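>>> Predicted structure and sequence below. I'll ask about it afterward.
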Amino acid sequence: MQVIKVDDSLAVLLPKKLVDELGIKEGDDVSVLSLAKDAIAVQKAATRAEFLKQIEPLRFPLPADYKFDRDEANGR
């Protein structure tokens, strides 16, 4: 991979094979993790929809008569 200068930052050009493997496209968020002094890992960041799907099992049922009251919740 090659490092290039973009404005005041540095960018890494990802090989097409890796881009295809990760399923990333222009505008996607990715996470870059430092594994060691000379090693990094790149992964596609979870989108909001993917995140909500992952936490779905953590949801608990609300009582049948529950009603959210925005004014009460924001009352001071």
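Arrived safely.
>>> From here on, just use CA atoms for contacts and neighbour counts.
Fine.
>>> Give me the contacts around stretch 31-40.
41-45 (C-alpha atoms under 8 Å, 6 or more residues apart in numbering).
>>> okay, the residues you listed in CSV with distance to Gln2, neighbour count and secondary structure next?
Formatted as CSV, the contacts of stretch 31-40 follow (distance: C-alpha to C-alpha, whole Å; neighbours: other C-alpha atoms under 10 Å; DSSP: H, G, I helix; E, B strand; the rest coil):
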residue, distance to Gln2, neighbour count, secondary structure
Ala41, 15, 10, strand
Val42, 14, 13, strand
Gln43, 18, 15, strand
Lys44, 19, 15, strand
Ala45, 21, 14, coil
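>>> this is the comparison structure:
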Amino acid sequence: MQLARWGNSLALRIPASIVELLGLKEGDDIEVNVAGTHRFEIDRDRSREKLVERMRMLRKPLPAGWRFDRDDANER
């Protein structure tokens, strides 16, 4: 792998074999961890998925017969 200049930053190209192995696509968030003096690990960033799962656990059912009324919601 080789570092390249991207604006004021440096970019690292990830080989296609790793992209395929991790199931990555353009725009995905990844997590890079330093694993030693000259080593690092790359994995999918799953923080968003974990947050969504936590939000789903907090979800409560709506009362029977409840309906959303836009006019009531927007009254002040």
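That came through, no problem. Keep in mind it's a predicted model, so treat the numbers as computed, not measured.
>>> How close are the two chains, by TM-score?
For this chain pair, the superposition-based TM-score is 0.65 by TM-score structural alignment, normalised by the length of the first structure; 61 aligned residues with a C-alpha RMSD of 2.5 Å.
>>> Which member of the contacts of stretch 31-40 of the first structure is positioned nearest Gln54 of the first structure?
The closest of the contacts of stretch 31-40 of the first structure to Gln54 of the first structure turns out to be Ala45 (C-alpha to C-alpha; 13.0 Å).
>>> Relative to Lys25 of the first structure, how far out is that closest one?
Distance of Ala45 of the first structure to Lys25 of the first structure, computed by C-alpha to C-alpha, to the nearest Å: 12 Å.
>>> Now the common contact residues for those two.
Joint contacts of Ala45 of the first structure and Lys25 (C-alpha under 8 Å, 6+ apart) do not exist.
>>> Break down the second structure into its helices, ranges please.
Counting by DSSP state H, one finds helices in the second structure at the ranges 16-22, 47-58, 70-74.
>>> Let's have these in CSV, adding mean neighbour count.
Listed next are the helices of the second structure as CSV, based on neighbours: other C-alpha atoms under 10 Å:
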stretch, mean neighbour count
helix 16-22, 11
helix 47-58, 10
helix 70-74, 8
